[in-house]
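Student: give me the fold of what follows.
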Amino acid sequence: MAAVTSKTFTEGDVEVSEAIDFCRFYPTSMAAFDELKTVSYQPKGVVLVIPPWNFPLAIPVGGTVAALAGGNTVLLKPATVALPVAWEFAQCFWDAGVPKDALQVVCPAERQSLNWLSAHQSVKHIILTGGTDTAFRLLENAPRTPLSAETGGKNAMILTVNGDQDRAILNVVSSAFSNAGQKCSACSLLLVERSTYEDEIFQSKLRDAVLSLRTGGVWDPMNYVGPMIDHKNEKLQYAIDHLEPGESWLVAPEFIDKEGYILKPCVKWGVKPGSYTFRNELFAPLLSVVCIDSLEQGIEYANSSEYGLTAGLQSLNKAERELWKNKIEAGNLYINRGITGAIVRRQPFGGMKRSAFGGGIKAGGPNYVASFLRFKNATAYDIKDVEANYRQAWNNVFSKEEDVSHIYGEENTFRYLPLNSMALRIADADELNDVLLVMLAANQTKTKLTVSLSDKHHQLEVIKAKVATFDGMKLRLESEEDFINTMSTYERVRACSESLSDAVYQKAAELGLCIIDSIPLAEGRIELLHYLKEQSISFEYHRYGSIFEENKCCG
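Tutor: Below you'll find the predicted structure:
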């Protein structure tokens, strides 16, 4: 990893540990689905795994193991620069007994071959970690193939006047500059409340902390910041060359090599919402500092981004923490700690908005392997029994915010949130029972559902009557063309089968919208997943020797 992707040994060591965690966790997570008696499952088939270069071991291992754990076969297409790492770990898998028929490595030099491969009818699911543009290209190329993608981030950490300044500086520096800022989870925006922002002592401490980071080649283990993978980062160069009104350098950028691979950590001060540096993911050791007048304004600024991957808050005030936790739009939330370094199962990883494509199920979490399985009802069911099953799944699993790690000094909870807006598009041939299951699931999860169908459906009157029995559920009688024109208003689309037209899938691909088209299930432990999004929250309450839960709330 150090030789081919310029990863420091410290970062590489952590990545090896994460890869091992994936190998241990995903197979054991299958047990929860083996125990379900109302459904059966089978593997989807061929899963195409497309990992990035910045985590050349952990992420491809994670995708590969998740697919293999469900009995699928894997085509691994690593980033070209990271091929040597992928080949080495694939060799380990083969040596351990994984058949080469089950795991193959392909690395075409040109995009055309990948386009052909990703659109091939044998590929039943695609796992991507990479750029948002890449996710859209894959969707456009194969709109009916399910895509689980973790993409970009423009991640913000907020520091209020109630935050511990010294601890906050430590957290932001590690989050912004580890791996030379080349993490999708990296902190690239620091939003600071005005009195702290204008405090010269705070500015001096932040400057000193950044300047203290040793920068250089990866072969010196004392270097904290290593080289970037690319010396032709046009977005970074533009951000360096252009200071917009009000902007200045708290720590000026400096390349220490002629080629421009090694950039010392730098801090741009006075960045404003809407500016180039505020909006664009730079993937480099450049931190932007923004002045805010209140926590509420900071949340508004952070949520204005099209991304929603990680987010951080530095505050010792309980009311501020609760407000931020319930208003911020991101998949992984971190309080009074850094916002990178998610650990398998402890902090399942994945974003919201343009940071994630697919069904909202997080990597390293309890449900991830289910994404690569095809479930079906194993027994006949009665609607009343389904209601009871859904209610039990909701009460036992999905309504709870739980900490499964139980670490002194750090609370790591995992919760499910309802979707803001979801559509059920009913095809003329769909069965009434399938439609009812979707309505029941949406109602149980408190997801706002719009039921869309043509006025020619053979069960129209029954469906209209059923919709009227659920509070907040809407009915739209519309043609498929009219439905396509409204798809941008939904967060996700549910279908009862794969019978929707290609035009619907093509529009979904254009919007980056996920269509769940598997047969609705009477088992709530699986079906309810489609109406929810997952969120991880990590709260470090250990401070000055206080490691017990009763001491975690200050202010």
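Student: contacts, neighbours, all on C-alpha from now
Tutor: Will do.
Student: shouldn't Tyr41 be within a helix?
Tutor: No - residue state for Tyr41 (DSSP: H, G, I helix; E, B strand; the rest coil) corresponds to strand; a helix is not indicated.
Student: and the closest residue to it other than its chain neighbours, how many neighbours?
Tutor: Taking C-alpha to C-alpha, 6 or more residues apart in numbering as the measure, Tyr41 lies nearest to Phe375, with 4.3 Å between them; neighbours along the chain are not counted. Around Phe375 there are 22 other residues, counting by other C-alpha atoms under 10 Å.
Student: quick one: secondary structure of Phe375?
Tutor: Phe375 falls in the strand class when you classify it by three-state DSSP.
Student: now do the same contact list for it.
Tutor: If a contact means C-alpha atoms under 8 Å, 6 or more residues apart in numbering, then Phe375 has Val39, Ser40, Tyr41, Gln42, Leu521 as its contacts.
Student: which pair of these spans the longest distance?
Tutor: Spanning the widest gap among the contacts of Phe375 are Gln42 and Leu521, at 14.5 Å by C-alpha to C-alpha.
Student: so what's the residue nearest to Ile516 when sequence neighbours are not counted up against?
Tutor: The spatially closest residue to Ile516, leaving aside those adjacent along the chain, is Arg494, at 4.9 Å (C-alpha to C-alpha, 6+ apart). With C-alpha under 8 Å, 6+ apart as the criterion, the residues that contact Arg494 are Met422, Ala423, Leu424, Arg425, Val438, Ile515, Ile516, Asp517.
Student: at 6 Å what do you get?
Tutor: For Arg494, the set of contacting residues under the criterion of C-alpha atoms under 6 Å, 6 or more residues apart in numbering consists of Leu424, Ile515, Ile516.
Student: can you show me the helices along the stretch 351-500 of the chain?
Tutor: Taking DSSP state H, counting those that start in this stretch to define them, one finds helices in the stretch 351-500 of the chain at 383-393, 432-445, 460-468, 480-486.
Student: stretch 364-381: how far from the chain's middle?
Tutor: With C-alpha atoms, centre = their mean, to the nearest Å as the basis, the distance from the averaged C-alpha position of stretch 364-381 to the chain average is 20 Å.
Student: would you do the same for the sequence below? I want to compare the two.
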Amino acid sequence: MFEIIKNSENKYKNLNNGVWETSESNKFIDIYSPLDQRLVGSVPAMTSAEVDKTIASAKEAQKKWKHISVNERAEILYKAADLLIKHTDELAELMMLEIGKDIKSAHSEISRTADFIRFSADSGKSVSGESIPGDSFPGFKNNKVSVVKREPLGVILAISPFNYPVNLAASKIAPALIIGNTVVLKPATQGSLSGLYLARIFQMAGVPDGVLNTVTGKGSEIGDYITTHKDINFINFTGSTEVGQRISGITKMVPLLMELGGKDAAIVLEDADLEMTATQIVAGAYSYSGQRCTAVKRIIVMDSVADELIAMLKEKISQLKIGNPLEHDQLDVVPLISSKAADFVMELIADAKDKGASLVLGGNREGNLIEPTLFDHVTRDMRLAWEEPFGPVVPVIRVASKEEAIEIANASEYGLQSSVFTQNINDAFYIADSLDVGTVQINNKTERGPDHFPFLGVKSSGMGTQGIKYSIESMSRPKATIVNLHI
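Tutor: Next up is the predicted model:
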């Protein structure tokens, strides 16, 4: 059932108006596995003319799709979730090869995605409008009634990242479809094979021709073109702050929903349960090698308990499972997505060493596999204190007070999440209220879910609010019809 999306040479096609097509240019981008550098597949490098054709298909299909009943749209999403679970093994294997995720984590991502799709269908069915009587506003009589409903925006451009190529594509597609939009999916190049499989799942579930389409190609060649296309009505992007800021700078009068970078802090007070805190921090910092926007990326700890916490962290980090997912089923630290990514992490490690940080453990590299690394006595002049590594290296910054912890946390250009570890609820809420972030976790690692909670970043970490209900609202608008009663 999936052979339709590629040919015998493992060259993939794009979905346009219900048909899987190769690029007219016959140019392809090769996708190599970060695990053993094998060629996993090739995707078309689409031209601007092909982008035009794809967006035109989505625009035309939306005229009919928005009039399909929400129950019918929901049934298609339910079926897509079921098909996703049915094909878990095949898709998880592809994800492992394409993005280097261990097989258990790949299975978990697919299961979570199916739940997300089902919940989106349920939430779409519960969207309701309202009627507003005119006489509730001073000076008006009871001869006007405003009937308000939610209207889809049109064609949604969904741009997904490499690290969660199924979940963070579906988290854009499902809310968009259930409210009546059509979608053009532009997956990250590394991760695009998994994205194309997901599109095939939706097609198999019964998504009509043109309602979901895909575009592959280098962002440097078609990125600006597609994000500024006149027929794109909304852009839902997850990726780097650098790219997000560029999209924000070149688009005009197009609403944006963006999840960008982070430098999530774990703030540890004197009265924290250090055993629990260490467990949470290690899980939050090093799983999937820290290649997550919500990973714990710095530890801000009261100096009086820093030594004890670091000893616990060192013990737990040394127990992490490290290796190649091709050789082991369940791993915490795996090779990074590319040599470029690994080079950047090693630059941050070298800078911290050169400027006097204390290496607690790790710091070594074999290929693109970097040992889980922890630095103590990191100071503000070190790059590791501020830059997002997207890799398995975490700095410890010692502070003398809650106010200093808050000041350092807020000095970051990012504002995605933070954690506060304390047994004093007053301190927890005081710090939470003082932090310039989208979400504060109390006595828990920074993390994305549950997916019906609001999820957002401030400053350079994003704009707009995700979470199933919030995503549906973001990709729709109120429309008022006013009934005038001549009485």
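Student: could you measure from the residue nearest to Ile516 of the first structure over to Tyr505 of the first structure?
Tutor: Counting by C-alpha to C-alpha, to the nearest Å, the gap from Arg494 of the first structure to Tyr505 of the first structure is 12 Å.
Student: now Gly153 of the first structure
Tutor: When Gly153 of the first structure is compared with Tyr505 of the first structure (using C-alpha to C-alpha), they lie 26 Å apart.
Student: so the two - more neighbours on which side?
Tutor: In this comparison of Gly153 of the first structure against Tyr505, neighbours counted by other C-alpha under 10 Å, the higher total goes to Gly153 at 32 against 22.
Student: let me know the secondary structure of the more buried one.
Tutor: coil.
Student: check the alignment and tell me where it lands in the second structure.
Tutor: Gly153 of the first structure maps onto Gly262 of the second structure when the alignment is built from TM-score structural alignment.
Student: Glu540 of the first structure too?
Tutor: The pairwise alignment with the second structure leaves Glu540 of the first structure unassigned, based on TM-score structural alignment.
Student: give me the neighbour count for the spatially closest residue to Glu540 of the first structure that is not a sequence neighbour.
Tutor: Nearest in space to Glu540 of the first structure, with sequence neighbours left out and distances taken as C-alpha to C-alpha, 6+ apart, is Glu410 at 4.3 Å. Each residue near Glu410 of the first structure was counted by other C-alpha under 10 Å, and the total is 21.
Student: over to Asn484 of the second structure?
Tutor: If we define neighbours as other C-alpha under 10 Å, then Asn484 of the second structure has 12 of them.
Student: the more surrounded of Gln42 and Leu521 of the first structure?
Tutor: Shown here are Gln42 of the first structure and Leu521; by other C-alpha under 10 Å, Leu521 has more neighbours (23 against 13).
Student: aligned partner of the more buried one in the second structure?
Tutor: Structural alignment (TM-score structural alignment) places Leu521 of the first structure against a gap in the second structure.
Student: same check on Ala168 of the first structure?
Tutor: Here Ala168 of the first structure is matched to Thr277 in the second structure, going by TM-score structural alignment.
Student: for my notes, confirm that match occurs in a strand.
Tutor: No - looking at Thr277 of the second structure with three-state DSSP, it is helix, so not inside a strand.
Student: how about the nearest residue to it, chain neighbours excluded?
Tutor: Setting aside the residues directly before and after it, Thr277 of the second structure is nearest to Phe421 in space (C-alpha to C-alpha, 6+ apart), at 6.6 Å.
Student: can you count the residues close to Leu320 of the second structure?
Tutor: With neighbours defined by other C-alpha under 10 Å, the count for Leu320 of the second structure comes to 17.
Student: how close does Phe429 of the second structure get to Arg150 of the second structure?
Tutor: As it turns out, when the distance is counted by C-alpha to C-alpha, Phe429 of the second structure lies 35 Å from Arg150 of the second structure.
Student: just the strands from the stretch 201-350 of the first structure, written as ranges.
Tutor: For the stretch 201-350 of the first structure, the strands identified by DSSP state E, counting those that start in this stretch occupy 248-251, 266-269, 286-292, 307-308, 310-314, 332-335, in order along the chain.
Student: what range in the second structure matches the second one?
Tutor: Aligning strand 266-269 of the first structure against the second structure (TM-score structural alignment) gives residues 373-376.
Student: same question for the fourth one.
Tutor: For strand 307-308 of the first structure, the aligned range in the second structure is residues 414-415, judged by TM-score structural alignment.
Student: what's the average distance of that stretch to the first structure?
Tutor: In this overlay with the first structure, the average offset of stretch 414-415 of the second structure from its partner residues is 0.8 Å by mean C-alpha distance after the TM-score superposition for the first structure.
Student: which residue is nearest the centroid of the first structure?
Tutor: Compute the mean C-alpha point of the first structure, and by C-alpha atoms, centre = their mean the closest residue is Gly350, 2.0 Å away.
Student: identify the residue of the second structure aligned to that residue.
Tutor: With TM-score structural alignment as the criterion, Gly350 of the first structure pairs with Leu456.
Student: the longest helix anywhere in the first structure vs the second structure, average offset?
Tutor: The longest helix of the first structure (DSSP state H) is helix 9-29. Superposing on the second structure and averaging over aligned pairs (mean C-alpha distance after the TM-score superposition for the first structure), helix 9-29 of the first structure comes out at 1.9 Å.
Student: other residues contacting that helix?
Tutor: Surrounding helix 9-29 of the first structure, the residues in contact under the criterion C-alpha under 6 Å, 6+ apart are Ala58, Val61, Gly62, Ala66, Ala69, Pro366.
Student: can you pick the most crowded of the residues you listed?
Tutor: Ala66 (29 neighbours).
Student: which position in the second structure pairs with Val47 of the first structure?
Tutor: Using TM-score structural alignment, Val47 of the first structure lines up with Ile156 in the second structure.
Student: test my guess that its match contacts Lys186.
Tutor: No - here Ile156 of the second structure does not reach Lys186: they are 10.5 Å apart, not a contact under C-alpha atoms under 6 Å.
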